[in-house]
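**Q** Next input, structure requested:
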Amino acid sequence: MDPGAAGEGTRVEHSELRADCGNCFGLCCVALAFTRSADFARDKAAGEPCGHLGAGHRCGIHDRLRDQGYAGCTVYDCLGAGQKVSRHTFAGRDWRDAADGGRKMFAVLPVVRQLHELLRHLAEVRTLPAAAELHDAAAAAATRVEALSLGSADELLALDVAAERAPVGELLRRASQLARARFPRPRDHRGADLMGSRLRGADLRGADLRGALLIGADLRGADLRGADLLGADLRGADLGGADVRDALFLTGPQLAAASGDPATRLPPGLGRPGHWA
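**A** As a prediction, this is how the structure comes out:
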């Protein structure tokens, strides 16, 4: 039996881990810094509102960001942190009305986003049949992380996020090993520099590609089923015709940073980026 044919469960995307711009005060358009480059048309300091941010906290060029030189905006996803910070942490108080100009709110955003990233990966662990022995541990970890994300602004700013990531990271590593065990002799490319590599048609089923640099890599037609892509840099990678079904810890921003085509096979729950051919 083809080891890649065995499904690893359906990817779960909880609504609270999806960006809801209508319930956010445009935090990513203010809190984050831009550096003029191929990804951003101009420089913008952290805490400075983007010139395209309207009075109603909506982007004035959202439907044409790439055409206007803001491709970097299309690969950012707050994972629901924006609306949580806006509506829960700061109880619906607009940063424009804050005495500090919103500085504390902007500082809290990346903390909550990191916690939501952990929640997203823990949710995925609980969909992996091969990692069933870790489901209870993943649920317990998610309960703890969610409770932390609901803390006050001062509690969030005092939080040692790295210390919270460590045990979750170990749990994700164990889940990955269990899920990839069905693949014979999977390749180990963890943290590898594969920038611009010619991997067209490569058999990368079950490969460990955690943290790998795949910038500009030719992955056309590659089989990445069951590959661990946690933190892999896919900027400019060509996924045309590639099979990334059941790829582990793959995110929407990673896909948005890459290119693909109608033949690219995606995991359930991850949509095809609008700029793909």
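
**Q** okay, CA-based contacts and neighbour counts for the rest of this
**A** Noted.

**Q** What are the boundaries of the strands in the protein?
**A** Secondary structure of the chain by DSSP state E: no strands are present.

**Q** Would you mark the buried spots in the longest helix anywhere in it?
**A** Scanning the chain for the longest helix, with DSSP state H as the assignment, gives helix 103-125. Within helix 103-125, the residues that qualify as buried by neighbour count (16 or more other CA atoms under 10 Å) are 104-125.

**Q** which ones are touching the closest residue to residue 41 other than its chain neighbours?
**A** Nearest residue to residue 41 in three dimensions, chain neighbours excluded: residue 69, at 4.9 Å (CA to CA, 6 or more residues apart in numbering). Under the criterion of CA atoms under 8 Å, 6 or more residues apart in numbering, the contact partners of residue 69 comprise 38, 39, 40, 41.

**Q** mind checking how far the longest helix of the chain is from the chain centre?
**A** Average the C-alpha atoms of helix 103-125, do the same for its chain, and the two points are 10 Å apart (CA atoms, centre = their mean, to the nearest Å).

**Q** I'd like the structure of this one too, to check against the first:
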Amino acid sequence: MTRLEADCARCFGLCCVALPFARSADFPEDKPAGQPCRNLLADHRCGIHDRLAQDGWRGCVTFDCFGAGQQVSQVTFAGISWREAPETAESMYAVLPVMRQLHEMLAHLEEALALGAGEPLGEPLRAQLQAAQADVDAATAGSAEQVLAVDLGALRSAVGGLLRDVSARERDRRRRADGIPVPPRRVRPGADLVGADLRGRDLRTADLRGSLLIAADLRNADLRWADLLGADLRDADLRGARLEGALFLTRPQLAAART
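**A** Below is the predicted model of the structure:
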């Protein structure tokens, strides 16, 4: 397990306390931020972990903190929980969502750097990725006050631009190497493809970052080397779809889809 994977045994159940949720298809009831979920046990474990989906807690199944929970619990707050030190609770809850975004950025940067293993990214781009990685990593190591002071907008903008460059290079390389045709015009960043019938479509190297693919039918579609950064795949049908090499596809995205 890497530091960018959730290790619930080293966390204080922070996602079960800090984050709010509303009664919906993902949760059976409302819960305000800062109030412990009724399923949270005294040892910070979930009392219904083995039956979350069937009991209506689908949102818990699809959530992934990218290791932010244990970072906040064990590093930012030095292993002292909100139960042991109630005066830290408010700050701890505020730090979690910021840390999660930082860890998600680190996961994407790690993937971007790994893409250069087969064909060099070029030293300027690699150096920029490494510098961004160092900046984000440094932000995760700060005190609670320092983490909360991070300019997430500026960091996300800088990292997003670098990931876009890496994606363009990798997708262009794949097109040239394998003779892949340019994807159809409707398949573009931020496209509204809610409920779209894309069964069996050749979407290799498509740029689908930020696109809405809610409940889209992607059965047997070929999504190899497609950029899926931030694509909304809730209830998208991915059965039989080819996803090898899909760029910036996260565990929560897959958990929210039908596979």
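
**Q** Give me the TM-score for these two chains.
**A** With the length set by TM-score structural alignment, normalised by the length of the second structure, the two chains reach a TM-score of 0.93; 247 aligned residues with a CA RMSD of 1.2 Å.

**Q** related to what we said a few turns ago, need the buried ones from the contacts of residue 69 of the first structure selected in ChimeraX.
**A** In ChimeraX, selecting the buried portion of the contacts of residue 69 of the first structure, with burial taken from 16+ other CA under 10 Å, looks like this:
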select :39,40,41
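
**Q** so which of the contacts of residue 69 of the first structure comes closest to residue 227 of the first structure?
**A** Out of these, the one with the shortest distance to residue 227 of the first structure is residue 39. That distance is 27.5 Å, counting by CA to CA.

**Q** Map that closest one across to the second structure for me.
**A** Taking TM-score structural alignment, residue 39 of the first structure has residue 26 as its aligned residue in the second structure.

**Q** Residue 116 of the second structure: neighbouring residues, count only.
**A** Other residues lying near residue 116 of the second structure total 16 when counted by other CA atoms under 10 Å.

**Q** Ok, the one 10 residues further on next?
**A** Counted by other CA under 10 Å, the residues lying close to residue 126 of the second structure total 17.

**Q** How far off centre is stretch 151-170 of the first structure?
**A** Remark: stretch 151-170 of the first structure is offset 18 Å from the chain centroid, using CA atoms, centre = their mean.

**Q** The second structure: matching residues for that one?
**A** Aligned by TM-score structural alignment, stretch 151-170 of the first structure corresponds to residues 142-161 of the second structure.

**Q** Just the terminal-to-terminal distance for that stretch.
**A** Counting by CA to CA, to the nearest Å, the length from the leading to the trailing residue of stretch 142-161 of the second structure is 24 Å.

**Q** And the contacts of that stretch?
**A** Here stretch 142-161 of the second structure makes contact (CA under 8 Å, 6+ apart) with 76-77, 91-92, 94-95, 98-99, 105, 109, 129, 132, 136, 139-141.

**Q** wait, which of these is closest to residue 196 of the second structure?
**A** Compare each of those with residue 196 of the second structure using CA to CA and the shortest gap goes to residue 105, at 28.9 Å.

**Q** What residues does that closest one make contact with?
**A** Contacts of residue 105 of the second structure (CA under 8 Å, 6+ apart): 136, 156, 159.

**Q** So which of the residues you listed are in helices?
**A** Secondary structure from DSSP H places 136, 156, 159 of the contacts of residue 105 of the second structure in helices.

**Q** Could you measure from the last one over to residue 220 of the second structure?
**A** For residue 159 of the second structure, the distance to residue 220 of the second structure equals 32 Å [CA to CA].

**Q** Looking at those two, which is more packed in?
**A** Neighbours of residue 159 of the second structure and residue 220, each counted by other CA under 10 Å, are more numerous for residue 159; the result is 21 against 18.

**Q** Could you measure from that one over to residue 172 of the second structure?
**A** Using CA to CA, residue 159 of the second structure is found at 20 Å from residue 172 of the second structure.

**Q** can you check residue 79 of the second structure too?
**A** Using CA to CA, residue 79 of the second structure is found at 46 Å from residue 172 of the second structure.
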